[in-house]
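Student: show me how the following folds:
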Amino acid sequence: NDTSLCVALVRHGAAIFAVTSSDGSVAADKCDPYRPGYADCHAYLTGVEQALGVQNNGLVYALWDYQAALWDELSFREGQPLTVLRRAPPEPPQDRPRDRDREQAAAEPQAPAQWWWAAHCGHRGLVPRAYLGLYPRVRPQRKKV
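Tutor: This next block holds a predicted model:
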């Protein structure tokens, strides 16, 4: 529930939509409502969730490399800027069926879209939202010995 720590993490490339393996929670879900600072911390993190892919004309940064596995996905490298065109996948053309997992997720309207439609260097495709950040990922510099 430390808002200043959350701000620092986001500004250094935190993956706001990364999910925990134990329960599938995102960062905002991990704020503890029984500890001081909950309201500010939760409001900040949910605000970042809402801003990602919307603010700065949809500009986001790739936090890791991603190699497209299907015809409708977009490959990208860590640090590359991407433009989010839509915070949900578009409907697939009739002649190219969508991946079964994405089809099932699309049938659950209450669930947020895990894949967003984005562009990079004239190419468009689906990108996993958990790989995106408001800022590029900052890596520590290694000291030469």
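Student: only C-alpha atoms for contact and neighbour calcs from this point on.
Tutor: Will do.
Student: and residue 133, how many neighbours does it have?
Tutor: The local packing count at residue 133 equals 29, with neighbours defined by other CA atoms under 10 Å.
Student: apologies, that question was intended for residue 125.
Tutor: The local packing of residue 125 (other CA under 10 Å) involves 21 other residues.
Student: check which helix or strand covers it.
Tutor: Using DSSP states H and E, residue 125 maps to strand 123-128.
Student: residues of the host helix or strand of residue 43 that come out buried?
Tutor: In this structure, residue 43 sits in helix 38-51 according to DSSP H and E. Taking 16 or more other CA atoms under 10 Å as the neighbour-count basis, helix 38-51 is seen to contain the buried residues 38, 41-42, 44-46, 48-49.
Student: one more to put side by side:
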Amino acid sequence: MEIRNKQNFGAGVFFAAFGGFAAVVARGYTLGTAEDIGPGYFPFWLSVLLGVLGAVLAVSSLAPRAQRTEVGRLDWKSMLWIVGAVLLFAVLLAPLGVILAMVALVLVAARGSHEFTWTGAVGSALVLGVLVYLVFVQGLHLQFPTWPTIFA
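Tutor: Predicted coordinates for the structure are as follows:
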């Protein structure tokens, strides 16, 4: 068997492995039933779905009709911008609040894109900041700071 689509194969193996790992971890929580859902129910079934999706993706990359692709070299600079943005978000969440930390995340992560423009990054940051506020603060009532403590 030949791996024709190396990108899909790599992504599929990663999804399947991560889904399997997450399912094992989620089994440590009470699953409950469909009628009486426990804290591990959603993470378990979501990770199972991710694992199945990964397996399907990996197997489909072996099909004779699969598009041929190669995996290029890893772009370390882009990866560092994106990973750095996530770490920066974690550091800034408590002092700045979720909205400004999300804006910082998007602006820094956008630098990892080869199609980076400040207009697109600022627009995306503003839209995501509003969505984070509406979904997580207003909709789900999650308990983390919304704004910096000096504004509270």
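Student: kindly provide the TM-score of these chains.
Tutor: Their TM-score after superposition, calculated using TM-score structural alignment, normalised by the length of the first structure, is reported as 0.28; 53 aligned residues with a CA RMSD of 3.4 Å.
Student: helices or strands up against the helix holding residue 43 of the first structure?
Tutor: Using 3 or more CA pairs under 8 Å, 6 or more residues apart in numbering; DSSP states H and E as the contact criterion, the secondary-structure elements in contact with helix 38-51 of the first structure are helix 3-11.
Student: specify the angle between the helix it packs on and helix 38-51 in degrees.
Tutor: Following axes from the mean of the first three to the mean of the last three CA atoms, to 10 degrees, one obtains 20 degrees for the angle between helix 3-11 of the first structure and helix 38-51.
Student: next, the buried residues of helix 3-11 of the first structure.
Tutor: Buried positions in helix 3-11 of the first structure, judged by neighbour count with 16+ other CA under 10 Å: 3, 6, 9-10.
Student: so what's the closest residue to residue 102 of the second structure other than its chain neighbours up against?
Tutor: Closest residue to residue 102 of the second structure apart from its sequence neighbours, by CA to CA, 6 or more residues apart in numbering: residue 129 at 6.0 Å. For residue 129 of the second structure, the contact set (CA atoms under 8 Å, 6 or more residues apart in numbering) comprises 99-100, 102-103.
Student: at 7 Å instead, please
Tutor: Applying CA atoms under 7 Å, 6 or more residues apart in numbering, we find residue 129 of the second structure in contact with 99, 102-103.
Student: hang on, the earlier thing: next structured bit after the helix holding residue 43 of the first structure?
Tutor: As assigned by DSSP H and E, the chain's next helix or strand after helix 38-51 of the first structure is strand 59-62.
Student: show me what that following strand is packed up against.
Tutor: Under the contact criterion of 3 or more CA pairs under 7 Å, 6 or more residues apart in numbering; DSSP states H and E, the helices and strands touching strand 59-62 of the first structure comprise strand 81-86, strand 132-133.
Student: nearest to residue 100 of the first structure, of those?
Tutor: When these are compared by CA to CA, strand 81-86 sits nearest residue 100 of the first structure, at 20.4 Å.
Student: following that closest one, which helix or strand shows up next?
Tutor: With elements assigned by DSSP H and E, the helix or strand that comes after strand 81-86 of the first structure is helix 100-106.
Student: show me what that following helix is packed against.
Tutor: Counting contacts by 3+ CA pairs under 7 Å, 6+ apart, helix 100-106 of the first structure packs against no other helix or strand.
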